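Participant: Task: produce atomic coordinates for the following.
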Amino acid sequence: MDNFAEQLVKKNETSSDKTRRVMVMVVGALLTLTLAALAILQLRNPILSLLGLALAAAAGYGTYHYVQNTYVEYEYTFTNGELDVDKIIAKKKRREMLSTNIRQFTDFGKYDDGMEESDDMTVIMATDNIASHEYYADFTDETVGSARLIFAPDERMLENIKKALPARLRTKQQ
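Facilitator: Reported below is the predicted structural model:
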């Protein structure tokens, strides 16, 4: 029988994320309006006017694109011992962050902010930024070497992961 679980986790924004997005929106809008106004003032010189309008459009599009890319979700998919984590940006673009076998985990448990990471360890954050229910998984990956995944599995996902853990980690969990 196949074991399958899927979970979508929306990244909660910190106050600095919200502030950064608002600042980019304000600066982007001011830059777009300023460039458009300069383009209109240069109507006697059509080349400068066209260049100003093109720059205003680029500034507006760049601002829109940046703001849209701040909306992030993570999708965890567990299938028969394989864990896949994808990053979904603006509900449009999907990027695979990692794919690993649970049996490759060298450590697993509840995450604590004070946990030490080695200098050569790659930390993969795929969490909703709510520390009370974050877990970590240490493993070795072919592409990045030593890695730590920090994520926020729900009860169903956690149950499936615990069943697939190596025996030494499973006994540690009890």
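
Participant: rest of the way, CA atoms for contacts and neighbours
Facilitator: Noted.

Participant: So what's the gap between the helix or strand Ile124 falls within and the chain middle?
Facilitator: Per DSSP states H and E, Ile124 falls inside strand 122-126. Centre-to-centre, strand 122-126 and its host chain are 9 Å apart (Cα atoms, centre = their mean, to the nearest Å).

Participant: Packing partners of it?
Facilitator: Contact partners of strand 122-126 among helices and strands, from 3 or more Cα pairs under 8 Å, 6 or more residues apart in numbering; DSSP states H and E: strand 145-151.

Participant: Which residues does the strand it packs on contact?
Facilitator: 111, 120-128, 134-141 (Cα atoms under 8 Å, 6 or more residues apart in numbering).

Participant: mind listing what's buried in that strand?
Facilitator: 146-151 (16 or more other Cα atoms under 10 Å).

Participant: Could you also give me the structure for this second sequence? I'd like to compare it with the first:
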Amino acid sequence: MDNFKEQLVTTTNKTAYNASKIFMGIFGVLAFFFFVTANLLFGLFFAVGCGLLFYFKRFLYLEYEYSITNGEVDVDKIMEMKSRKRIITFNMKNAELVAPVDSDVYKDFGNKPSEIIKAVPAGNTDRVYAAIITGGAKRVQLLFVPNEDIINLCFLYNPKAVKKNL
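Facilitator: Coordinates of the predicted model:
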């Protein structure tokens, strides 16, 4: 039987995203107004501003999805509830340590990798865990916010590395 769990972690602070949508609309209306009144320089300025806001607002609303299937952990980044990008895939057997960032076990762990993958949404208030993963010669540190079900399933596949009751 397959063991499968997934968790979607959304951002809680949407103020910057909503403000960028409002300013994008205002800039679009102003660009149209200035183009109609033959003031091309201001129209071009506001059109470029509207385009830049359209491009960069997708980075203001990020969600992360963690899924584990038979020991394979997938972490995806979802931008603006539209496009999905796989951040990392690893097997739980390759994890050296999975522990809360504020725990002594993590703080005392020597030789932490310098490459850190942050999969924690803005405005997060839940407990952040760190997973130190070895994939051949490459070592990575993943910061994420799993729920109790994900932690228990990770513990099932690598009980030595997962520190769940800290």
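
Participant: Find me the equivalent region of the strand holding Ile124 of structure 1 in structure 2.
Facilitator: Using TM-score structural alignment, strand 122-126 of structure 1 lines up with residues 115-119 of structure 2.

Participant: Past the strand holding Ile124 of structure 1, which element shows up next along the chain?
Facilitator: strand 135-141.

Participant: Going by neighbour count, which residues of the longest helix along structure 2 are buried?
Facilitator: Criterion DSSP state H: the longest helix present in structure 2 is helix 15-36. Residues of helix 15-36 of structure 2 classed as buried: 17, 20-21, 24, 27-35 (neighbour count, 16+ other Cα under 10 Å).

Participant: Of these, which is the nearest to Asp149 of structure 2?
Facilitator: Tyr17 (30.3 Å; Cα to Cα).

Participant: Give the buried residues for the helix or strand just after the longest helix of structure 2.
Facilitator: Helices and strands here follow DSSP H and E; after helix 15-36 of structure 2, the next one along the chain is helix 40-56. Buried residues in helix 40-56 of structure 2, counted by 16+ other Cα under 10 Å: 42-44, 46-47, 49-50, 53.

Participant: Which two of the residues you listed have the greatest separation?
Facilitator: For the buried residues of helix 40-56 of structure 2, the farthest-apart pair by Cα to Cα is Phe42 and Leu53; their separation is 16.4 Å.

Participant: host element of the counterpart of Tyr76 of structure 1 in structure 2?
Facilitator: Mapped onto structure 2 by TM-score structural alignment, Tyr76 of structure 1 lines up with Tyr66. When elements are assigned from DSSP H and E, Tyr66 of structure 2 belongs to strand 62-69.

Participant: got a list of contacts for the helix or strand following that strand?
Facilitator: Remark: after strand 62-69 of structure 2, the chain's next helix or strand is strand 72-79, criterion DSSP H and E. The list of residues contacting strand 72-79 of structure 2 from outside it, by Cα under 8 Å, 6+ apart, reads 58-59, 61-68, 84-92, 119.

Participant: hang on, Leu169 of structure 1 is in a strand, isn't it?
Facilitator: No - according to DSSP: H, G, I helix; E, B strand; the rest coil, the state of Leu169 of structure 1 is helix, so it is not within a strand.

Participant: circling back: just give me the mean distance for the strand holding Ile124 of structure 1 relative to structure 2.
Facilitator: Compared with structure 2 after fitting, strand 122-126 of structure 1 has a mean deviation of 1.2 Å; criterion: mean Cα distance after the TM-score superposition for structure 1.

Participant: who's in contact with the closest residue to Arg156 of structure 1 other than its chain neighbours?
Facilitator: Using Cα to Cα, 6 or more residues apart in numbering and skipping residues adjacent in sequence, the residue nearest Arg156 of structure 1 is Ala5, 7.0 Å away. Under the criterion of Cα under 8 Å, 6+ apart, the neighbours of Ala5 of structure 1 are 77-79, 156-157, 160.

Participant: top of the residues you listed by neighbour count?
Facilitator: Counting neighbours by other Cα atoms under 10 Å, Phe78 leads the contacts of Ala5 of structure 1 with 23 neighbours.
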